[in-house]
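Novice: model this:
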Amino acid sequence: MAVELNHTIVMARDKKASADFTATILGMEVGPQYGPFLPVQTDNGVTLDFMDAGDGPITPQHYAFLVSEEEFDAIFARIREAGITYYADPGHRQEGRINRNDGGRGLYFEDPDRHNLEIITRPYGSGG
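Specialist: Next comes the predicted model:
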């Protein structure tokens, strides 16, 4: 069996709000609750398991999603429609811009818990 990422836990102040936000913006669905988790599964089978953090701190993480050009357009439209600030870079210095790395398109935006979400149309290092 090949090694594959199966799931990761995404800590949230409000797991329902965070799962709904991510699923809505990316055009996915929130699955039924499983134990303390609200899952959002990507098309390649990786599940983001949203879990309430309680009173503890949340360390922002980075989650990157490889999408098609058509999916990028649809996600980008939802980001703009929702008035979400987006950036061309992970350090959030190039506000309101997208990048063209490796001949594709990409951008970064934050979820309600300040996790840094990224959509790209080409994997980094793929040329272009």
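
Novice: from now on I want contacts and neighbour counts done on CA atoms only, so please keep to that.
Specialist: Will do.

Novice: can you list the buried residues in stretch 10-23?
Specialist: Val10, Met11, Ala12, Arg13, Lys15, Lys16, Ser18, Ala19, Asp20, Phe21, Thr22, Ala23 (16 or more other CA atoms under 10 Å).

Novice: for the comparison step, fold the sequence that follows:
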Amino acid sequence: MANSDNAGTSGLSVLVVESDSAARVILLDHLRRRGLKVLESEHGGPSIRAAYDHPFDYVVTDIDWSGVSDGAALARWIRTNRPEARVILTSKTLAHWVPADSTIAGLPIIRKPFRQKELDRLLAPVRVMAIPGS
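Specialist: As a prediction, the model looks like this:
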């Protein structure tokens, strides 16, 4: 588990769980350039521990892990224990079966490899505007 950034300029944070180190580096670089505070994990238990220890605005997780835990288990844990976090799933193995703009259990899924603008669309923060006179 590694903290990739001290503080994001946007004030938003993201946990990135990606087992492919090259893909993770590209993804982390893109998210940092967007001003997000980033924490990364390769897979498994460390990502669930990080999600337990830190409140994240977003979790971007590959669901194609191997081993003890998987991205789907992490997504279920996040939905139960950190429902305020927005979970975005990624997958290479489901790429042939998942149409664009699909969801799995109500969570958006992006087929890998994906364009950064696809991820940006899902990361677009909800803007809260002050009510005049409040």
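
Novice: fetch the TM-score of the aligned pair.
Specialist: The TM-score (TM-score structural alignment, normalised by the length of structure 1) is 0.27; 65 aligned residues with a CA RMSD of 5.0 Å.

Novice: re earlier: now the two most distant members of the buried residues of stretch 10-23 of structure 1.
Specialist: Maximum pairwise distance in the buried residues of stretch 10-23 of structure 1, criterion CA to CA, is 16.4 Å, between Arg13 and Ala23.

Novice: quick one: which of the buried residues of stretch 10-23 of structure 1 sit in helices?
Specialist: The helices, defined by DSSP state H, take in Lys15, Lys16, Ser18, Ala19, Asp20, Phe21, Thr22, Ala23 from those.

Novice: can you tell me the SS state at Arg80 of structure 1?
Specialist: Taken by DSSP: H, G, I helix; E, B strand; the rest coil, the conformation at Arg80 of structure 1 corresponds to helix.

Novice: gap between the nearest residue to Thr8 of structure 1 once chain neighbours are set aside and Phe76 of structure 1?
Specialist: Leaving aside its sequence neighbours, Thr8 of structure 1 sits nearest to Leu48 (CA to CA, 6 or more residues apart in numbering; 5.3 Å). Here Leu48 of structure 1 is placed at a distance of 21 Å from Phe76 of structure 1 (CA to CA, to the nearest Å).

Novice: buried residues in the lengthiest helix in structure 2?
Specialist: Taking DSSP H as the criterion, structure 2 has its longest helix at helix 21-33. For helix 21-33 of structure 2, the neighbour count (16+ other CA under 10 Å) marks Arg24, Leu27, Leu28, Leu31, Arg32 as buried.

Novice: tell me the helices and strands packed up against it.
Specialist: Packed against helix 21-33 of structure 2 by the contact rule (3 or more CA pairs under 8 Å, 6 or more residues apart in numbering; DSSP states H and E) you find strand 13-17, strand 37-41.

Novice: now the angle from the first one to helix 21-33?
Specialist: Read that as strand 13-17 of structure 2. On the basis of axes from the mean of the first three to the mean of the last three CA atoms, to 10 degrees, strand 13-17 of structure 2 is oriented at 170 degrees to helix 21-33.

Novice: right, I'll call it a day here.
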